[in-house]
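Asker: Sequence and computational prediction follow.
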Amino acid sequence: MSGEITKITEAVSRNELVKLTKELISIPSYYGIRDQETEVAKHILAIFQKEGIECRLEEVKDGRCNVYAVLKGTGTGKSLMLNGHLDTIPPYDMADACCPHVSGNKLYGRGASDMKGSLAAMVISMITLKRLNIPLKGDVVFAGVIDEERQSLGSISLLEKGIRTDAAIVGEPTESKICTAHRGLEWYEFAFTGKTVHGGRQQEGINAISKALKFMCVVENELAPRLIERRHPILGNATVNIGVIQGGTQLSTVAGYCSVYLDRRFLPYERYKDIGQEFLDIIERLSSQDADFKCEMKVTQDSIMEGNYVHLAYEIDRNDPFVRLMHNKLSRVLGIDAELSYFPAWTDAALLSNYGKIPTVVFGPGYMACCHSKDEFVEVSQLVESCITYALTAVDYCNQEK
């Protein structure tokens, strides 16, 4: 294996990684663009085709396509999926977001960290293995998927088509750390109904904002402290955040409606159905105390996934053989003991792990702190480290007998 480490390390081209990352950033793939991610998928497809790697596009919805590629093994070894999302958030306040540039060790542009850098590293890792003609017993599968930033249609499509591997790496920006867990996520809307009257006749109205305030006080003063007590050895505590409040029409009118939107982050051992039930219990209690208290709860449209999929929490045992193998490879690449951590946001790893039953880690170049910002960047050195780590992990894992 030491000879292959040297071969792979020498074969991975910094310039080629930078070039491909810049090309991917230059192709917009945010919500609102026609076919959104498909031009990025086609670009990756063309690169794999040029290198003689088996690949294909698959339409998921409304012209939006996943892109798949595979380095075939002999059929006796374990298979590995490199999974990355093709979409980004919009530019927002990032000037020249799709005009990438390099300054020192940093490559700037929308999606540099989240996650076109990871995509480039995954693609180049497979190309490197192909060029070196390194034998594999099991398959290395690349899955470039759509829609992770919204409803994860791409990874859901992958699972619905029955695509499975023995392990997977989801390439989010982890700062070259191996992430083995993240919280689950749900977004709820609470719609409070009152009675609208002129402000001069307040006693005849029912103020929906006041009713919402009662609810929020219980959430903040009772539920939130309970969640702080629910702890996980890696992730810390469960959380709830009141993110948006909308209500009323004008100052001289008693508000007849009010909507409150909450973000609930839950731990791997919390059951999804219990998350919503806690809020329903609060509503039931307040309704029993106040005949004018009327509230309806629902999952927000942005959070609803197709079928029966939900944003579950994710965790893999840190003693899992795949985690240990990858930790060994990354430590050798970095020259230090690689750090095991957790990911602060939700990822498609939860889908692959919970619904696909695929042992999955989250790992890639970039910093969460700069994602979705006007200064998004990825360090070129991390692109190289990640690419080499993907390749080394694939060689070792896919040459293990099933």
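Answerer: Yep, it's here. All of these numbers come straight from a predicted model, not from anything done at the bench. Numbers count the residues shown, from 1 in each chain.
Asker: Could you use CA atoms for every contact and neighbour count after this?
Answerer: Will do.
Asker: For residue 49, give me its contacts.
Answerer: residue 55 (Cα atoms under 8 Å, 6 or more residues apart in numbering).
Asker: element containing residue 82?
Answerer: Element membership for residue 82, per DSSP states H and E: strand 80-85.
Asker: other SSEs contacting that strand?
Answerer: For strand 80-85, the elements it packs on are helix 117-132, strand 140-145, strand 167-170, helix 380-398, judged by 3 or more Cα pairs under 8 Å, 6 or more residues apart in numbering; DSSP states H and E.
Asker: ok, residues contacting the third one?
Answerer: This means strand 167-170. Residues contacting strand 167-170 (Cα under 8 Å, 6+ apart): 79-84, 322, 347-349, 352, 358-364.
Asker: Filter those down to the buried ones.
Answerer: 79-84, 322, 347-349, 352, 358-364 (16 or more other Cα atoms under 10 Å).
Asker: Quick one: the helices in the stretch 151-300 of the chain, in order.
Answerer: Assigned by DSSP state H, counting those that start in this stretch, the stretch 151-300 of the chain shows helices spanning 153-160, 208-218, 224-229, 272-289.
Asker: take the one below as the second:
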Amino acid sequence: MDIDKLKQWFKCNDRVVSILRELIRFNTSNPPGNEHAIAVYIADWLEERGFKTEVQDIEKGRSNVIACIGSGDRIGMILCGHMDVVPAVGTWNYPPFDGTVVGGRLYGRGSCDMKGGIAAMMAAAEFIAKNGLLSNKGLALVFVCDEESKNKGMRGFIKKRLSADAAIIGEPTGLDINTGHRGFVLVSIKAQGVSCHSSQPENGVNAIYIMADVIKEIRGYAKSLSNKVDKYLGKASLSVGTIRGGNKVNIVPDKCEILMERRLLPGETAEDVIRELREWIGEDHRVTIKSYPELKAAVSEPESRLVKDMADVVKGVLGKKPVIKSFPAGCEASFFINYLKIPTIIFGPGSLNQAHKADEWVAINDLIEAAKIYSLISYRYLRR
């Protein structure tokens, strides 16, 4: 590849910025998502640049877009991201769905998490397509819906059984190379009591008191997880996030529920978590435990070919040795590694510290550098 041509192509900030501003103007707050319109927009944009595209409908108003280019029988690289964003709550100084540019930053919901990554991937795809850089393998772009909730988009996409040599998830990593992430499972624990008038509490069973005992045991369980450590992903953990119980102060509550999130290490399952919780809480018929579909932990070893290739490309663009670590949150890498068996890393512009906040932003320079890196790593895998 002509590196000078690459640098010149992305020298103009407007190329990536204009793409991102258009993406931000689609309000894809989840719920409800409404990703169909942006999926159609991206599909049309990529078709104009020579890609074959499919808008995969997941449910009413919610779609993925899958785009491929190249004449080879095999895909060399998949660039992937999610099109939904979290709601724009809080007080904003800049309109959340405008894409305001101020002081080298682009503000807007999804600028960091993760329409910025998508925009950089689209810009890289355009560079490859328009400069005749396709070879004996294809390039695929996969942008999914509902990542911020139940991963309905990814669960629908993996049914396609797409195969490739490598994949990159464009979540915000600050241009560090992230090799994987812990999994997680959401768990509901309910306590059943007996209601009565609060003036005679002895006639009832207070569900909140039952849950208080349960939470005490959960805190012990949480401390014990510090002994569960993966050499790449760190410690297992849990957090109780919500509690609901009681209707009125003069009624002894008969129901109480907590929701907790347990971060999983490789090999751990939802069934393991339920079993461990039962061991700590005990067999109490008044307490029920239910788990929801899990996201499995996923990791590509730092010594893998993909990580080494990416490190070489990143060093060449940024001029410094890249940081290699794990991603704190969960993402689509779980599906690529565990279900499609595709070597996958997480790499994108922006910091996770900016995600889900008011006045979310991404540095424009990060967008441009990410687009260069996506171009170079994709080119390497298209020719291999």
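Answerer: That came through fine. Quick caveat, the model's predicted, so the values are computed rather than measured.
Asker: Touching whichever helix or strand comes after the strand holding residue 82 of the first structure from outside, list them.
Answerer: Next along the chain after strand 80-85 of the first structure, taking DSSP H and E as the criterion, comes strand 101-103. With contacts defined as Cα under 8 Å, 6+ apart, strand 101-103 of the first structure is touched by 22, 107-109.
Asker: Could you give the secondary structure assignment for the counterpart of residue 321 of the second structure in the first structure?
Answerer: Using TM-score structural alignment, the partner of residue 321 of the second structure in the first structure is residue 337. Applying DSSP: H, G, I helix; E, B strand; the rest coil to residue 337 of the first structure yields a three-state assignment of coil.
Asker: Now name the helix or strand holding the nearest residue to residue 337 of the first structure once chain neighbours are set aside.
Answerer: Excluding its sequence neighbours, the residue lying closest to residue 337 of the first structure (Cα to Cα, 6 or more residues apart in numbering) is residue 331, at 5.0 Å. Using DSSP H and E, residue 331 of the first structure sits within helix 321-334.
Asker: which secondary structure elements does that helix contact?
Answerer: Packing contacts for helix 321-334 of the first structure, counted by 3+ Cα pairs under 8 Å, 6+ apart, involve helix 380-398.
Asker: In the second structure, what stretch matches the helix it packs on?
Answerer: So helix 380-398 of the first structure is aligned with residues 364-382, judged by TM-score structural alignment.
Asker: And residue 276 of the first structure? What does it align with in the second structure?
Answerer: Per TM-score structural alignment, residue 276 of the first structure is aligned with residue 274.
Asker: Check residue 233 of the first structure too.
Answerer: Residue correspondence to the second structure (TM-score structural alignment): residue 233 of the first structure is matched to residue 231.
Asker: From residue 220 of the second structure, how far off is its match?
Answerer: 23 Å (Cα to Cα, to the nearest Å).
Asker: Would you mind telling me which of these two has more residues around it?
Answerer: Ranked by neighbour count (other Cα atoms under 10 Å), residue 231 of the second structure and residue 220 place residue 220 first, with 12 against 6.
Asker: Give me the three-state assignment for residue 32 of the first structure.
Answerer: Residue 32 of the first structure is classified as coil under three-state DSSP.
Asker: separation between it and residue 147 of the first structure?
Answerer: In terms of Cα to Cα, residue 32 of the first structure sits 12 Å off from residue 147 of the first structure.
Asker: Which one's more surrounded, these two?
Answerer: Between residue 32 of the first structure and residue 147, residue 147 has the larger neighbour count (other Cα under 10 Å), namely 24 against 8.
Asker: which residues does that one contact?
Answerer: Residue 147 of the first structure sits next to 85-87, 153-154 when contact means Cα under 8 Å, 6+ apart.
Asker: For residue 217 of the first structure, state which of those residues is nearest.
Answerer: Nearest to residue 217 of the first structure, judged by Cα to Cα, of the contacts of residue 147 of the first structure is residue 153 at 36.1 Å.
Asker: quick one: that closest one from residue 64 of the first structure, how far?
Answerer: 10 Å.
Asker: One more: residue 243 of the first structure?
Answerer: 31 Å.
Asker: When the two are compared, which one has more neighbours?
Answerer: For residue 243 of the first structure versus residue 64, the count of surrounding residues by other Cα under 10 Å is larger for residue 64: 21 against 10.
Asker: Can you tell me what the more buried one aligns to in the second structure?
Answerer: Checking TM-score structural alignment: residue 64 of the first structure goes with residue 62.
Asker: Verify the stated contact: that match with residue 145.
Answerer: Yes: applying Cα atoms under 8 Å, one finds residue 62 of the second structure in contact with residue 145, separated by 6.5 Å.
Asker: any common contacting residues for the two?
Answerer: By Cα under 8 Å, 6+ apart, residue 62 of the second structure and residue 145 have these common neighbours: 33, 35.
Asker: picking up where we left off before, nearest to residue 98 of the first structure, of the contacts of residue 147 of the first structure?
Answerer: For these, the residue nearest residue 98 of the first structure by Cα to Cα is residue 87; the value is 12.8 Å.
Asker: my read: the closest one touches residue 30, true?
Answerer: Yes: using Cα under 8 Å, residue 87 of the first structure is in contact with residue 30, at 5.6 Å.
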